[in-house]
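Undergrad: Need a 3D model of the following:
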Amino acid sequence: MKHAEALAQVTASGEVHELIDVEMHGHQCRAYKNAPATLGELYASGISDECFIVYEDERYTFKEAHDRSAKIANIMVSQYGIKKGDRVAVAMRNYPEWAMTFSAITSIGAIAVAVNALWKTAELNYGMEDCGAKLMFADQERIDRCTPFHHESGLKLVAIRPTAELPSDIPNLAHLIANETSAEMPQVAIEPNDDATILYTSGSTGHPKGVVSSHRAIISALLSWEADAVARTAVSGDDLLEIDHQLAILVGVPLFHVAGLHSNYLGSYRSQRKTIFMYKWDVAKGAEIIEKEKVALFLAPASVTGDLVHYAQQSGSNLSTLLTVGGGGEPRAPDQVRKIAAELGNTQPNTGWGMTETNAIGTSVVGDDYVRRASSSGMVAAVLDISVVNDAGEHLPARERGELLVRGGSMFRGYWNRPEANAESFTGAWFHTGDEAYIDEEGFLFIVGRIKDLVIRGGENIGCGEVEAALLDHDNIIEACVYAVPDEKLGEELGATLYVDADLEEGALREFLKPRLAHFKVPRYIRMQKDPLPRIASGKIDRITVRKEGGV
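TA: Down below sits the predicted model:
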């Protein structure tokens, strides 16, 4: 039996993962009949005494984490007047409070804004103004970055694990929780199609856009991974994750990404898996945690999983408990795929294609299928449809290249307050991904390039237009063209070619960009010239020629 046939059986009438037709954002799509209606229901259904969150020496059961989330929810309602539909930001590293505040926000019908923890002051100011956040839960570094604007904007701050003396108007969440008596989650009427999250993603031009997703879309993504796993077990006859100890996943990626939020954290409630948060990725510490906690799952971009494979080879670490290693976000070299399968004992490599706009799902491929098709991104999830179209919008047959479109039950509602971007991005229910791709006769997707001006650096989407705009703030930069430069470890790095009217020192230019861009958006390769950049017939910058002249 092939995977597509098994998936059809798993999602058939009467099955646990039965699919039904529902209305969502004005379109008919597929959703899971037996799914929790909201994220709040998902959290409540997972309350148990099993270990849930591990962070360094701290451990919280599912019940303990839920009780703390309920207290945070009561604090938001009673002390900050947070109501259904209000935006509340989560801006911190991977602390346990990230999960607890997120679950509190979404349980009371507010919209959780997952803030990129690498954003600098200007980016934070833009994001908070754009979404209209009333409240932000922030660690010390984010509090420091918000200080220049939060009073003027009216944004309230609550501190997470502060390391400096706090102003009188910024309370410590730990103190608020200690004084809160109710551990009962406030009851708010929430519908499946209500907005639940805003995650900012870099587009091809201008500022990051807020991707708005509903409770149903997120839960459809989570249950699609479950359905895929059941289908794969039906095909192979083996349950890869049937082990004699609690299933554990290591979260080595930021929780503000859909990969960290959805596939790592939110996927743990129904599977009752131990979820180990790392402040940030450190390969030696990660390998140590895998051994100590008997970690079975590690899902991260190729640059991170590549670190782990290399470290395991060099250090002799025993990573034999790992059963699945992989994840999407960027292409994984075929050699790394083979090494995951060969070097890490019982480990099955996996990957997939997905976007913030699809709530991380899209296509996936695991194990032998992946080894045989190392350049493929896999087969489509049960709640989604994919298609490839040409410039005229005509849907193309197998193996013909064009732009990848996607539609279905895990799709975002649209971009926050960006009607022009929504009009540009959708044709009916079909979303234009900006990826160049083809689909083979068996339904396997192959991404071959990008149509939009995006650079994917270590799993981080970086809009070329955003970086160019920051460069053009400099008085001596007349034109700027930003592009991808191949990189063995990160997949891609940023290059920039600049038309300048004065001699600029590269170090000074990087200092100029520091307060304007997160560090990963600052170009690694900078080329400056005293002549205008080449143009195409329409008058636009000739990006292909600029890249070639830059040595790419």
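Undergrad: Every contact and neighbour count from this point should use C-alpha atoms.
TA: Will do.
Undergrad: thought P331 was touching G491?
TA: Yes: A contact is recorded between P331 and G491 when judged using Cα atoms under 8 Å, the distance being 7.1 Å.
Undergrad: I have a second one here; can you model it like the first so I can compare?
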Amino acid sequence: MNGTLIDAIKWWATERRDELAIVTSHDRVTYGELGTWADAACDWLIGLGLQAGDRVSIYATNSLEWCVMSQAVMRAGGLLAPVNPRFTLSEASHVVGRYEPRFIFHDRDRTEHAVAIGETAPGIGILPLDEISRFRHATPSGRPRDPAIGPDTPVVIIGTSGSTGYPKGVVYSHRTMLGGFADLALAAARAVEHPRVMVFGPLCTSAGYYVLTEMLVYGGTAYFEDSFDPAKALRRVETDRITILMGVPVFFERMVACESFASTDLSSIRMLQSGGARVSRQLLEAWMQRGLVFQQMYGQTEAGGCATINPVADAVKFPEKCGRGMPLTRIATIDADGNFCPPGVPGEIVIKGPAVMVGYWCDPEATAQVLVDGWLRTGDLGVLDENGLLTMLDRIKDIIISGGMNISAAEVERVISEFPGVDEVAVIAAKDERFGETPMAAIYAPGGIEIPALIAHCCKHLSDYKVVRYVAVRDEPLPRLAAGKISKPELRKQYADAHLTLPKVR
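TA: Just a heads-up that it's a prediction; the model follows:
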């Protein structure tokens, strides 16, 4: 593959010049307008002194300006290094210190933090993101593209979800991104034909930036909102004939809970894709009643976000499974010695495919630990059946070892989530004098629950050693990471002393 993302997106600027490329709640831009705006902004960045390989950070929430800046940086040969807009000053400073960007472009709400970072690193240019608006109707210079920009040129550094402390920076190149997009196009040709997708994820994550770029390469339209509102999302689906909905289950649960869900016209949707958490039977049935089937996916930022999607036929029969890989991507499991596991035997999920990252930014040691013999070691526990279909069981680090017995937090969560009144649940390890650690459940139950009845329910469906010994019932939702997943690191902090502050329930 000798082309670049720039080549593909510029091609659509001619072929679909007057068709919509990006739509937000306040604005919209066609492919032709996006092309000239991004080229003019690229000229501006080069005039400011941006050189090939320089990092450019965007510290802002989703916006049209964010999208255009990402295109301008790419065309200038820079390396986009976005910063999560939800980060505190300390977190943002840590990430910026690792990326060492030439510029930070910020929105109004992050001005104070951006200026503070600039004061500690005087070499960084601190500029408002809305400066790019000045070039919306400017005429580009028409200069030829830098010949040094090729398939293996790094495009972006995407932070991991942060489930293991400070996020690592995952580097994608033109080749890895185009390879991933080609893989999905082969696996789901109908879904990616002139697609219209709602982007729920922050642009600083693979669920945001990767999906945006994917849609632009396909010649589709990416729709953004300032924040997720289920009623607005349903209206957007009906009004703009959205063809792809993808996200973590909580987004779809909130849409189902809307009064307008039953009457919304969903006939335009070709793909309903979910990942990052288990899809409940109730949620599956709610969407199936509207004629749509959830396709469970599995992936991680290091693999382009999505490495496998359950085909529709298998999604009907085996909704909890995640498919057998993609046409160009292989999925397997290995044991502790690195040997491939036979069907039915759990092991660490490994991935080999075109979308696998180049590596972690400035971290060769961590890269070498996860990229081994051409396979990405995910750190997730899974099992393949006799047909090669993957079931993701748990993150290996989320295995609770109690008295020498391994307990899957996901398994316990599945059982608790089926108890009436439980809206959200996360199971983590609590300290235990006898067993070392023991399961503890943090539960969001707005109407309250009877804990003795919950424990009886767990005892009915789980082995004794898997049943939680501590329960914290909350009247507010569980904390979440930027990508929408429940933040277990935050819960571990909040309940670090659960063995001292919570009564044992059994």
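Undergrad: hang on, the earlier thing: which of P331 and G491 of the first structure has more neighbours?
TA: For the pair P331 of the first structure and G491, the greater number of neighbours falls to P331 (25 against 21), based on other Cα atoms under 10 Å.
Undergrad: Translate the more buried one into the numbering of the second structure.
TA: In the superposition onto the second structure, P331 of the first structure corresponds to R278 when matched by TM-score structural alignment.
Undergrad: Kindly report the same for C146 of the first structure.
TA: Residue pairing (TM-score structural alignment): C146 of the first structure is matched to A114 of the second structure.
Undergrad: for that match, helix, strand, or coil?
TA: When the structure is reduced to helix, strand and coil (DSSP: H, G, I helix; E, B strand; the rest coil), A114 of the second structure reads as helix.
Undergrad: ok, now H499 of the second structure?
TA: With three-state DSSP as the basis, H499 of the second structure sits in helix.
Undergrad: from memory it sits against G436, does it?
TA: No: counting by Cα under 8 Å, no contact exists between H499 of the second structure and G436, whose distance comes to 11.1 Å.
Undergrad: higher neighbour count, those two?
TA: A direct count of neighbours by other Cα under 10 Å for H499 of the second structure and G436 places H499 higher, at 18 against 14.
Undergrad: Can you tell me how far the more buried one is from N406 of the second structure?
TA: H499 of the second structure sits 19 Å away from N406 of the second structure, taking Cα to Cα, to the nearest Å as the criterion.
Undergrad: And for V171 of the second structure?
TA: For V171 of the second structure, the distance to N406 of the second structure - Cα to Cα - is 34 Å.
Undergrad: again, but for Y209 of the second structure
TA: Between Y209 of the second structure and N406 of the second structure the computed distance is 37 Å (Cα to Cα).
Undergrad: M411 of the first structure belongs to a helix, doesn't it?
TA: No: if the criterion is three-state DSSP, then M411 of the first structure is coil and not within a helix.
Undergrad: Quick one: map it onto the second structure.
TA: Aligned against the second structure by TM-score structural alignment, M411 of the first structure finds its counterpart in V356.
Undergrad: any idea whether R143 of the second structure is helix, strand or coil?
TA: Applying three-state DSSP: R143 of the second structure is coil.
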